[in-house]
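K.L.:
pasting a predicted model and its sequence here:
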Amino acid sequence: MKRSGLLHAELNRVIAAMGHTDTLVIADVGLPVPPGVPCIDLAVVPGTPSFATVFEAVYAEFAVESATVASEVRTKNPALVALAERLAGEGVAVNELSHDDLKRLSARAVAVVRTGETSPYANIILHAGVTF
């Protein structure tokens, strides 16, 4: 049993198996999961767990080279804008594209992690980096 950090066994397995440039999506409760992409469904009730809680747990375990968010966050989700700015400040390249394009790109993900988040456009694609 792990002492701390990310405790979800399936999520740990997915992260450990990822290679450079593989992608993992952390999604709000409404993002459609593309056919064939595994969904790690953490949603319990609206808002639980939150996007922020899941993101922080994953980010602490995962080597992130870059991230992709929907450009719609600029006007609809100030919390995700702040997160994108934080990541950029930490040296993570942050790309923006339309929400429709983000949904299409999520079809290439190793998995989608579904949270209970209900704020608009609370989705991010994390692109795996390397630790060396």
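P.N.:
All right, it came through fine.

K.L.:
contacts, neighbours, all on C-alpha from now
P.N.:
Noted.

K.L.:
which residues of the protein fall in helices?
P.N.:
Assigned by DSSP state H, the chain shows helices spanning 9-17, 51-59, 73-76, 78-89, 99-105.

K.L.:
output those helices as TSV; include the columns distance to Ser119 and mean neighbour count.
P.N.:
Formatted as TSV, the helices of the chain follow (distance: least, CA to CA, whole Å; neighbours: other CA atoms under 10 Å):
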stretch	distance to Ser119	mean neighbour count
helix 9-17	23	13
helix 51-59	9	17
helix 73-76	9	15
helix 78-89	9	16
helix 99-105	14	15
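
K.L.:
okay, now the one to match up with it:
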Amino acid sequence: MRETGILNREISDIISSQGHMDELIVCDAGFPIPLGVRTIDISLAKDKPTVPELIEELLKHHSVEKVIMANQTKET
């Protein structure tokens, strides 16, 4: 059993399988997601965990070229 890094198996699988130029979107419940797109719901309660919390943790364990954030997220 893992005790460090990304513990969620599905998230770990996605970031481990990403290649150059692949994209990962971290969003809240209001984001429109097209049918057929792989999703992982990790919500525990309303706004828990927050998008900034998730991004902060992902950046500790995953190299990224660029982060794009909505203005609403930047203000929180």
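P.N.:
Yes, it's here. Small disclaimer: the values here were computed from a predicted structure and weren't measured.

K.L.:
give me the TM-score for this pair.
P.N.:
Once superposed, the chains reach a TM-score of 0.85 (TM-score structural alignment, normalised by the length of structure 2), with 76 aligned residues with a CA RMSD of 1.7 Å.

K.L.:
about what we covered before: present the helices of structure 1 as TSV; the columns should include distance to Ile26 of structure 1.
P.N.:
Shown next, in TSV, are those (distance: least, CA to CA, whole Å):
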stretch	distance to Ile26 of structure 1
helix 9-17	11
helix 51-59	7
helix 73-76	15
helix 78-89	12
helix 99-105	12
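
K.L.:
closest to Gly30 of structure 1 out of these?
P.N.:
Among the helices of structure 1, the nearest to Gly30 of structure 1 by CA to CA is helix 99-105 (11.2 Å).

K.L.:
which bit of structure 2 covers that closest one?
P.N.:
Mapping helix 99-105 of structure 1 onto structure 2 (TM-score structural alignment) gives no aligned residues.

K.L.:
so which other helices or strands are in contact with that helix?
P.N.:
Judged by 3 or more CA pairs under 8 Å, 6 or more residues apart in numbering; DSSP states H and E, the packing partners of helix 99-105 of structure 1 are strand 64-70.

K.L.:
which one is the residue most central in space within structure 2 nearest to, not counting chain neighbours?
P.N.:
Most central in structure 2 under CA atoms, centre = their mean is Val26, positioned 3.8 Å from the mean C-alpha point. Closest residue to Val26 of structure 2 apart from its sequence neighbours, by CA to CA, 6 or more residues apart in numbering: Val51 at 6.5 Å.

K.L.:
can I assume the one you found is in contact with Ala29?
P.N.:
No. Applying CA atoms under 8 Å, one finds Val51 of structure 2 not in contact with Ala29, separated by 10.2 Å.

K.L.:
can you tell me how far the residue nearest to the centre of structure 2 is from Met1 of structure 2?
P.N.:
For Val26 of structure 2, the distance to Met1 of structure 2 (CA to CA, to the nearest Å) stands at 25 Å.

K.L.:
and stretch 28-46 of structure 2, how far from the chain's centre?
P.N.:
10 Å (CA atoms, centre = their mean, to the nearest Å).

K.L.:
same check, this time on stretch 80-87 of structure 1
P.N.:
Put simply, stretch 80-87 of structure 1 sits 13 Å off its chain's centre (CA atoms, centre = their mean).
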